[in-house]
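> quick check, what structure comes out for this input:
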Amino acid sequence: MADRARHIALVTTTRADWGILKPLACALRDDAGIHLSIIAGGAHLSAAHGATVSEIETAGFEVAFRVPMPLNDDTPRGAGHALGTACAGFADAFAELAPDMAVVLGDRFEILGAATAALMARVPLAHLHGGEASEGQIDEQVRHAVTKMAHLHFPAAQAYADRIISMGEDPARVFAVGSLAVETIRNEAVLEWAPIARELGMDPARGVLAVTYHPVTLADDHGVGPVLALGEALALFPDMQLVITGVNADPGSSAVAQGMQRLAKAHGTNARGRAVLVPSLGHARYLALVKAAAAVVGNSSSGIIEAPALGTPTVNIGPRQDGRLRAPSVIDCAQTPNAIAGALTQALSPAMQAHAARCATPYAGDNTCAQIVDALKSVPLEGLLIKRMHERSVDDMRANVSAVELVR
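Got it, this is the predicted structure:
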C-alpha cells in the first residue's frame, strides 16, 4: 500500500478556477507519487460559457469524468436544481474513480455539490482559498460550508488561516500557502498583448480597460442596476477601448449578461470607445489583458487577487468583494456613475499607475504549489476523515476575532 501512488481527484467547474489550478494539476501529474484524475463540470461543459473543457484538453490533460449541470435557468429554483444535479454527478464521479483525496477551490455553488458528494463518499477533501470573505454574494456561505466539510485547508493568506482556525478547524491541518494565481504570475511569462488585441480587432497601441462584472447574488436585482451605472461611467472615457469578459453562471446571470451585452453594443458603435465582448478569453489571455490594461473595472475577484500582482489598478464596484484583503492599488467605489467615474479617474492617474506598478499583494506565498503538493502527498490518510472541533479558550478566540477583523 505504501508504494502505491496516491490518487488525487482535482475538481474544476469554470475557466477561472482552472486557470488557477492548472499549475497544481501539472505538478501533480508530473509527480511519481501521485495519480491524478481531473473531474470537470459546470460551465466547462456549457457552450454558452465557452465550452472551456477544451482548455483542459489543450493543456494536455485527460478529463477522467465529466459532470454536466443545467445552467440555462438562473432562477433560485434553477440554481437549486443545478446544485442537486452537481451533487449527483460528483457522487457518480467519486464512486467510479475512488480517489484517495479530492481537491476543490473556492466558493462556487457547484463546489458545494462536489464537497457534499465527497463527504458522503468518505473521500477526504482539500480546500483552496478558504477563510476569505465576499459578503455580497451567496459564495460567502458556500465557502465556509465547504471549509467545515474539508479535511485539509490551503488558504491564500495568514489572516484567512486564522479565520479557518477560529471556525474550529485543527491548526495542524491549515496551511497558509498564498495564492496559486499570484505564484503563476511571478513564475511564468505573461503572453504579449499586441497579437491578442489584433485578434480581437483592437488597436494594441490604444489604452484598454478590462471590464469584468458578475452577478451580485445577494442583491435584489442581482446587480443589474449597477451595470447601467457602469455604462454611463465608461461613456466618460471615450478614448479607452473596452474588453468585456463573460458573466459567471450564477443566479441572476442572464439579466446581468444581457446588460453587459447592451453595454458592449452601445460602446461598440462609437469608434472612439470601441468595445468587444468575449465569453471566455482563457486564463493566459486574460492575464495578458489585465497586465496591458490601464485598469480592471468591475467586481471580479481577479481585480482583487490577480490585478495587483500584475501591477494594474482596480476599480472595484459595489459589495460583491466586501471583506477580502486588498492591495493599495484596489479602489473601492459605490455603484453610481459618478462614483465609478471618480474611481476610474483616480486609477488612470499617473500617481496610481506608478503606485500600482510597485505595490505588494497580500496574496503572495512562498513555493505555494510545492507546499500544496507536499501536503497532499505526505499527510497520513489514516484518521484523516475524523474531524474534531478544535477547542480554544475564550481569550484566544477574542484575540483571533480582533485579528480577523483586520481583514475587513
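> switch to C-alpha atoms for all contacts and neighbour counts from now on
Will do.
> show me which residues of stretch 381-397 are buried.
The neighbour-count criterion (16 or more other CA atoms under 10 Å) identifies Met397 as the buried residues of stretch 381-397.
> another sequence for comparison is provided below:
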Amino acid sequence: MKSLSMQNPLCSLRKSSNSKSLKSIALVTGTRAEWGLLYPLAKALRDNHIFNFSLLVTGSHLSQALGNTYKEIKSDGFHITAKIPILQDSSSTQLDIAKSLAATITAFSQYFLQTPCDMVILLGDRYEAFGVAIACANLNIPIAHISGGETTQGANDEYMRHCITKMSYLHFASTEIYRRRVIQLGENPSRVFNVGSLAVENIHNTPLLTQAELESTLQTPAHFLDSFCVLTFHSTTLESTNPTQEITLILQALLKSPYKILATKANADSGGSLINEVLESYMRKYPQNIVLCASLGRVLYLSSVKLAKFVIGNSSSGLGEAPILNTPTINIGDRQKGRLMPHSVISITPNPEEPQAYVQEVLDSINHLASKDFAPKNISHPFGNGTTSGQIIEILQNTLYHGTINLKKAFYDIEP
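The predicted structure follows:
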C-alpha cells in the first residue's frame, strides 16, 4: 500500500497555483435537514467549472423508514457520486448510534483511500459528520466545516460540533458571534469566516408553494392548512427526560388548541424511533387533526413553515429558517440552548414530571403567539444576506489553487 503522503498530495505544505488539474471537493450529506441547507452550495459547486465535485450521500437519506430522502436529492437534479450506508438499526438506541459511528469511520476511510480528494465539506454537528471528520483527519484530508461555533447544550451534538471544528481547516460560521467562538477554540482567524447562513440563500432562491399547491401535494383533509402549525421534535440526547412522555404531552396540548398539526418524524438519533411511534399512534387516532410525514423535503418544508401560524418543537429550523420566513417559533427544552434566539422565538422548558403544568405551559405559549402583545413583523435575523455559497466558493478557490495548506495547525491563543 502507498503511504498516506503519496496517496494524498495535501500532506505537503505547498499548494501549486499552476496545477492544470481540477481540485477535487467532496460534499457529504447525511440527513434531510442538512440537505435543505446544503442545496444552494451543492448547486453552486456542481454548476461551476472550478472544481471536480463529488456528492456523497449517507445516513438517514438511505433509510426507507425515514423516507429514502436520497430520492429528493436526485429529484433536485443532482448526480449522487456515491451512496455510503452507515445506519445499523432503525431502533436508534445508543448502541446503534455507536455502531453507526464506527461504520461511518470505516466506510468513509475506505472510500477516501480508493477515491482521494483535496477537501471535504461537512456541515453541522451530527454523529455522521463527526465520523466523516475522523476519517478525514486520519487520512490527512483537509475539512471545510460549515456552522461551527454554535451551541446545542441539550444534545451531544454540542461536543461533536466542537470536535469537528478542531479537526477542520477552513471554518464557515453563520454569524459573527459564532465566528469568534471558533477562534476561541484556538483556530487562526485567517481561516475562520463569517459567511452567513445557507438557509437565507436557500429561502431567497426557492419558489415556495401556495396553500392550494401544498394541500394538493400533501393531500391534507379539507381546510387543514387554513390554520396549522409545524411540529418537529427530536430526542435530547444529553437529558434524562423521556422523549415518549414529552412528545405525548406536546401533542395533548396541541390537540387542545385550535390548530391542526403538520408533523415530521424525528431524526435517526437515540430515542428517535420512540418519538416516531407516538406520532404514528396519534396520527392514526386523530387523522383529521394530524398529518405526519417521514420527511417533507426542502421545498415542502419551507413552504409549510412559511404558511404555518407557528413552528413548535426543538428543531434548529425553528431558530434558523422560521425567522427568515417571518414565522414565530415555540422552542421547547434545552436542545437548542446556546443558539442565537431571534425575537420571534418563545423558549420554554416545562417539566414533564408535571404533566398538567407541561400541557398548560405549551398552551399558554400558543395563546401568547396569538395575542396582540406578540406580533412580530419583518422579523430580523443575524444570518446574512443570502450570498453564502459565493463566499464559500471564492474562499475554497483561493485556498486550493493559490494558498498553502498546513495541517500542522498551531493553536491560536487569544490575547488576554
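> quick one, what contacts the closest residue to Arg173 of the first structure other than its chain neighbours?
Excluding the flanking residues, the one nearest Arg173 of the first structure by CA to CA, 6 or more residues apart in numbering is Leu152, at 5.1 Å. Shown in contact with Leu152 of the first structure (CA atoms under 8 Å, 6 or more residues apart in numbering): Leu125, Ala126, His127, Arg173, Val174.
> from those residues, which land in strands?
Among these, the residues falling in strands (DSSP state E) are Leu125, Ala126, His127.
> of the contacts of Leu152 of the first structure, which are still contacts in the second structure?
Of those, the subset whose aligned partners also make contact in the second structure (criterion: both residues aligned by TM-score structural alignment, their matches' CA atoms under 8 Å) comprises Leu125, Ala126, His127, Arg173, Val174.
> and which of those residues is nearest Ile331 of the first structure?
Checking those against Ile331 of the first structure by CA to CA gives His127 as the nearest, at 28.9 Å.
> count of residues packed around that closest one?
26 (other CA atoms under 10 Å).
> and the lengthiest helix in the first structure, how far from the second structure on average?
Ranked by residue count under DSSP state H, the longest helix found in the first structure is helix 76-97. Comparison of helix 76-97 of the first structure with the second structure after fitting gives an average deviation of 1.1 Å (mean CA distance after the TM-score superposition for the first structure).
> in the second structure, what stretch matches that helix?
Alignment of helix 76-97 of the first structure against the second structure: residues 94-115, by TM-score structural alignment.
> buried residues in the matching stretch, which are they?
96-98, 100-109, 112-113.
> returning to what we had before: turn the ones in strands among the contacts of Leu152 of the first structure into TSV, columns for distance to Ile111 of the first structure.
Converted to TSV, these look like this (distance: CA to CA, whole Å):
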residue	distance to Ile111 of the first structure
Leu125	11
Ala126	12
His127	10
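> which residue, other than its chain neighbours, is closest to the counterpart of Thr58 of the second structure in the first structure?
Under the alignment (TM-score structural alignment), Thr58 of the second structure maps onto Gly41 of the first structure. Among residues not flanking Gly41 of the first structure along the chain, Val67 sits closest, at 4.3 Å (CA to CA, 6+ apart).
> ok, that neighbour to Ala43 of the first structure distance?
10 Å (CA to CA, to the nearest Å).
> what of His153 of the first structure?
With CA to CA as the criterion, His153 of the first structure and Ala43 of the first structure are 25 Å apart.
> show me which of the two is the more surrounded one.
Neighbours were counted for His153 of the first structure and for Ala43 using other CA under 10 Å; His153 has more, 28 against 25.
> does that one count as helix, strand or coil?
Assigned with DSSP: H, G, I helix; E, B strand; the rest coil, His153 of the first structure falls in the strand class.
> and the counterpart of it in the second structure, how far is that from Glu150 of the second structure?
Mapped onto the second structure by TM-score structural alignment, His153 of the first structure lines up with His171. Applying CA to CA, the value for His171 of the second structure to Glu150 of the second structure is 12 Å.
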